[in-house]
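Enquirer: sequence below, structure please.
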Amino acid sequence: MNPALLDALLVVLALTLLPAAWRGATGPTEADRAIGADHAFFVFVAVVALLALRTDRYEILDVVVVATLVGFLSAVTLARYISRSRR
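Expert: Sure thing, here's the model as predicted:
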């Protein structure tokens, strides 16, 4: 894959990480914080995946798959917790 394209994608992902982290830290509600933290986590996982492609270290992609599964399970858990607290 084109290294310049990977570098551009890394910059774009880094720029999207800033507002997501801000929303996760300062969100007015628990749902805003959960969404911001979840988005920041998945952007971080995407950055790790792109770095694995950039450096040709494909064994890191196993860690990305596991982190994605853990992130999905934590998102579902947070959604259930928030929906129960609103009742």
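
Enquirer: when you work out contacts or count neighbours from here on, use the C-alpha atoms and nothing else.
Expert: OK.

Enquirer: residue 23: what secondary structure?
Expert: What DSSP: H, G, I helix; E, B strand; the rest coil gives for residue 23 is helix.

Enquirer: got a list of what the residue nearest to it when sequence neighbours are not counted touches?
Expert: Among residues not flanking residue 23 along the chain, residue 36 sits closest, at 4.9 Å (Cα to Cα, 6 or more residues apart in numbering). Listed by Cα atoms under 8 Å, 6 or more residues apart in numbering, the contact set of residue 36 reads 20, 21, 22, 23, 24, 25, 27.

Enquirer: one more, please, to line up against the first structure:
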Amino acid sequence: MVDTLMTLAVIFTLLGSLFSIIRLVRGPTPIDRIIAIDVLTITAISIIVLLAHFGGRFIYVDVAIVYGLLSFLGVLAVARYSEKGF
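Expert: Predicted coordinates for the structure are as follows:
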């Protein structure tokens, strides 16, 4: 049962990545592209956590947390720049 749920999690994560790549390429505005990049970072974090679970290497969860914090700071910087500049 757990393996089935993990397989579904991988499938949905890859589908989310595919849809966000499509939005990144076809996005009519820069804000759409920024959001697509943010979604891609979130799905990358999910993939890192799933790899940590499948591989039994839970040190990767720490890597995912650091990557999430850096992604959050990057999105804040881009949002501030797009709002009024540095």
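
Enquirer: where does the TM-score land?
Expert: Superposed pair, TM-score by TM-score structural alignment, normalised by the length of structure 2: 0.89. Supporting alignment: 85 aligned residues with a Cα RMSD of 1.5 Å.

Enquirer: mind checking how far the residue nearest to residue 23 of structure 1 is from residue 27 of structure 1?
Expert: 8 Å (Cα to Cα, to the nearest Å).

Enquirer: for residue 67 of structure 1, same thing?
Expert: In this view, residue 67 of structure 1 and residue 27 of structure 1 are 24 Å apart by Cα to Cα.

Enquirer: now do residue 1 of structure 1
Expert: Per Cα to Cα, residue 1 of structure 1 is found 37 Å from residue 27 of structure 1.

Enquirer: more crowded one of these two?
Expert: residue 27 (17 against 7; other Cα atoms under 10 Å).

Enquirer: surely that one and residue 37 touch.
Expert: No - at 9.8 Å, residue 27 of structure 1 does not count as touching residue 37 under the criterion of Cα atoms under 8 Å.

Enquirer: which residues sit in contact with the spatially most central residue of structure 1?
Expert: Closest to where the C-alpha atoms of structure 1 average out (Cα atoms, centre = their mean) is residue 42, at 1.5 Å. Residue 42 of structure 1 sits next to 68, 71 when contact means Cα under 8 Å, 6+ apart.

Enquirer: the strand or helix carrying residue 81 of structure 2 vs structure 1 - mean distance after superposition?
Expert: If you go by DSSP states H and E, residue 81 of structure 2 is part of helix 59-84. Its matched residues in structure 1 lie on average 0.7 Å from helix 59-84 of structure 2 after superposition (mean Cα distance after the TM-score superposition for structure 1).
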